[in-house]
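*Asks:* Following is a predicted model, sequence given first.
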Amino acid sequence: MPRVSPEHLAARRRQIVDAARRCFLREGFHRTTMQDVIAEAGLSVGAVYRYFPSKADLINAIAEEAIGGAEVVLDEVLRQEPPLPLVEALDRALAYVETQLGDDGVLRIAIQVWSEAQRDPVLAGFVAGKYDDMRRHFEALARRAQGTGEV
């Protein structure tokens, strides 16, 4: 059997995550079945389960993406030299949030992730860790602002 390139594997995974996201946005986590995702992706059962053995694995992948975008923005803001004024740093973070408010934005998924985390202890641990990371980002922004005498 020929080897598949890493790019192909990443594209296939992306195809499945995108299909799951559309399904979850349309029907929610609990009403969406793996069969729905498989049909939406247009792939075989085996192809989907190769990447995601369960719906929980798909939910975790989507949770990672939903929270990951904010982390990227906060990391970029923290790397700014000289440090941005605190108001500007917060404006950039909020500008990202505003880009995610639409019907297909991550905030609709984030709400479902938060809800599902109340039922799934593994997801709850993941969400708690990510929110701790975000809190540390905001604390670092505040400390930098204090260091510049801004606060």
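*Replies:* Okay, I see it.
*Asks:* For the rest of this, base every contact and every neighbour count on C-alpha atoms.
*Replies:* Noted.
*Asks:* ok, which stretches of this protein are helices?
*Replies:* Assigned by DSSP state H, the helices in the chain fall at 6-31, 34-41, 45-51, 55-79, 86-99, 106-117, 121-147.
*Asks:* In a markdown table, list those helices along with mean neighbour count.
*Replies:* As requested, the helices of the chain are exported to a markdown table (neighbours: other CA atoms under 10 Å):
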| stretch | mean neighbour count |
| --- | --- |
| helix 6-31 | 16 |
| helix 34-41 | 18 |
| helix 45-51 | 15 |
| helix 55-79 | 17 |
| helix 86-99 | 15 |
| helix 106-117 | 18 |
| helix 121-147 | 15 |
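*Asks:* let's bring in a second model and compare:
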Amino acid sequence: MPKISEAQRETRRQQILDAALRCFSRDGFHNTTTADIVRESGVSQGTLYLYFATKDDIILALADDRHQSEAFLDALAMAEQDPVQGLLTLVDLHGRGLGDPRRIDGRRVGVQGWSEAMRSPAIHDSVVGGLKRVRLGIERLVARGQATGQIRPEVQPEAVARMLIAVFQGFVLQVAWGETLDLPACGRTIRDMIGALLTPKGRETYAAEFPDPSPQA
């Protein structure tokens, strides 16, 4: 039997994962069988098992791929020289993703993954580990902003990170439900929340975006 190249292996793996994503989004994890994924993907049952031993392995692979995609966006934000701009970039990039209709299957499956994390230790570790990487990145941005005097010193970086993640998870859930969100308005509100973290120096730097809310004499 001729060997297939690494590129061909990756293409076949992605073919299976794309089919699984559609099946899971449409029918849920528990109502989807590996036979359903085989039919959707067009590969044989034996080929599927060459890549994934169990359905949980497929769920984990989808979660890991999503984390890698999000890690790229997070890296762009963390690379900003100005930490406040990094926070704004993070909100903007993830907001754009929420509004992308091509990602709805991923959002629906992601929400199901949160539920599966209560059942499977492996899925729990993947989900929580992915969120931890994001949380630590946000904490570093906030700490950098405090070091530059742009973010108030009494602010707790971990609390800010957990708040932003919780807000984003809430939006993901609403999008997965099929609700219509005014994402620009939601984005402006999150920016206002970030503005409330700033010192006078930070507001001076971002005067156009975060005007001083104090009453004028």
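*Replies:* Looks like it came in fine. Keep in mind that this is a model prediction, so the values were computed, not measured.
*Asks:* dump the residue contacts of the residue nearest the centre of structure 2.
*Replies:* A centroid search over structure 2 (CA atoms, centre = their mean) returns residue 70, at 5.1 Å, as the residue closest to the centre. Counting by CA atoms under 8 Å, 6 or more residues apart in numbering, residue 70 of structure 2 touches no other residue.
*Asks:* any idea how far it lies from residue 151 of structure 2?
*Replies:* Per CA to CA, to the nearest Å, residue 70 of structure 2 is found 25 Å from residue 151 of structure 2.
*Asks:* show me the contacts for residue 67 of structure 2.
*Replies:* Per CA under 8 Å, 6+ apart, neighbours of residue 67 of structure 2: residue 130.
*Asks:* What's the match for residue 81 of structure 2 in structure 1?
*Replies:* Correspondence of residue 81 of structure 2 to structure 1, assessed by TM-score structural alignment: residue 81.
*Asks:* swap in residue 20 of structure 2?
*Replies:* Under TM-score structural alignment, residue 20 of structure 2 pairs with residue 20 in structure 1.
*Asks:* Can you tell me what the residue nearest to the centre of structure 2 aligns to in structure 1?
*Replies:* Checking TM-score structural alignment: residue 70 of structure 2 goes with residue 70.
*Asks:* Would you mind getting the angle between the helix or strand hosting residue 158 of structure 2 and helix 83-98?
*Replies:* Per DSSP states H and E: residue 158 of structure 2 is located in helix 157-177. In terms of direction (axes from the mean of the first three to the mean of the last three CA atoms, to 10 degrees), helix 157-177 of structure 2 departs from helix 83-98 by 20 degrees.
*Asks:* equivalent range in structure 1 for helix 157-177 of structure 2?
*Replies:* Per the alignment by TM-score structural alignment, helix 157-177 of structure 2 matches no residues in structure 1.
*Asks:* Between helix 6-27 and that helix, find me the angle.
*Replies:* 70 degrees.
*Asks:* C-terminal to helix 157-177 of structure 2, what's the next element?
*Replies:* Counting by DSSP H and E, what follows helix 157-177 of structure 2 is helix 183-195.
*Asks:* against structure 1, where does the helix or strand following that following helix fall?
*Replies:* Scanning forward in sequence from helix 183-195 of structure 2 by DSSP H and E, the next helix or strand is helix 200-205. For helix 200-205 of structure 2, there is no aligned range in structure 1, judged by TM-score structural alignment.
*Asks:* Helix 200-205 of structure 2: how far from the chain's middle?
*Replies:* 29 Å (CA atoms, centre = their mean, to the nearest Å).
*Asks:* Show me which residues of that helix are buried.
*Replies:* 202-203 (16 or more other CA atoms under 10 Å).
*Asks:* helices or strands next to it in the packing?
*Replies:* Here helix 200-205 of structure 2 touches no other helix or strand, going by 3 or more CA pairs under 8 Å, 6 or more residues apart in numbering; DSSP states H and E.
*Asks:* still on that earlier bit, so the match of residue 20 of structure 2 touches residue 58, yeah?
*Replies:* Yes - using CA atoms under 8 Å, residue 20 of structure 1 makes contact with residue 58 at a distance of 7.2 Å.
*Asks:* Can you give me the separation between residue 73 of structure 1 and residue 93 of structure 1?
*Replies:* As judged by CA to CA, residue 73 of structure 1 and residue 93 of structure 1 stand 6 Å apart.
*Asks:* shared neighbours of the two, anything?
*Replies:* By CA under 8 Å, 6+ apart, residue 73 of structure 1 and residue 93 have no common neighbours.
*Asks:* I'd like to know how many residues surround residue 119 of structure 1.
*Replies:* By other CA atoms under 10 Å, the residues close to residue 119 of structure 1 number 10.
*Asks:* which residues sit against stretch 33-40 of structure 2?
*Replies:* Contacts for stretch 33-40 of structure 2 (CA under 8 Å, 6+ apart): 16, 19-20, 23, 44-45, 48, 55.
*Asks:* now do 10 Å
*Replies:* 15-24, 27, 41-49, 52, 54-55, 58 (CA atoms under 10 Å, 6 or more residues apart in numbering).
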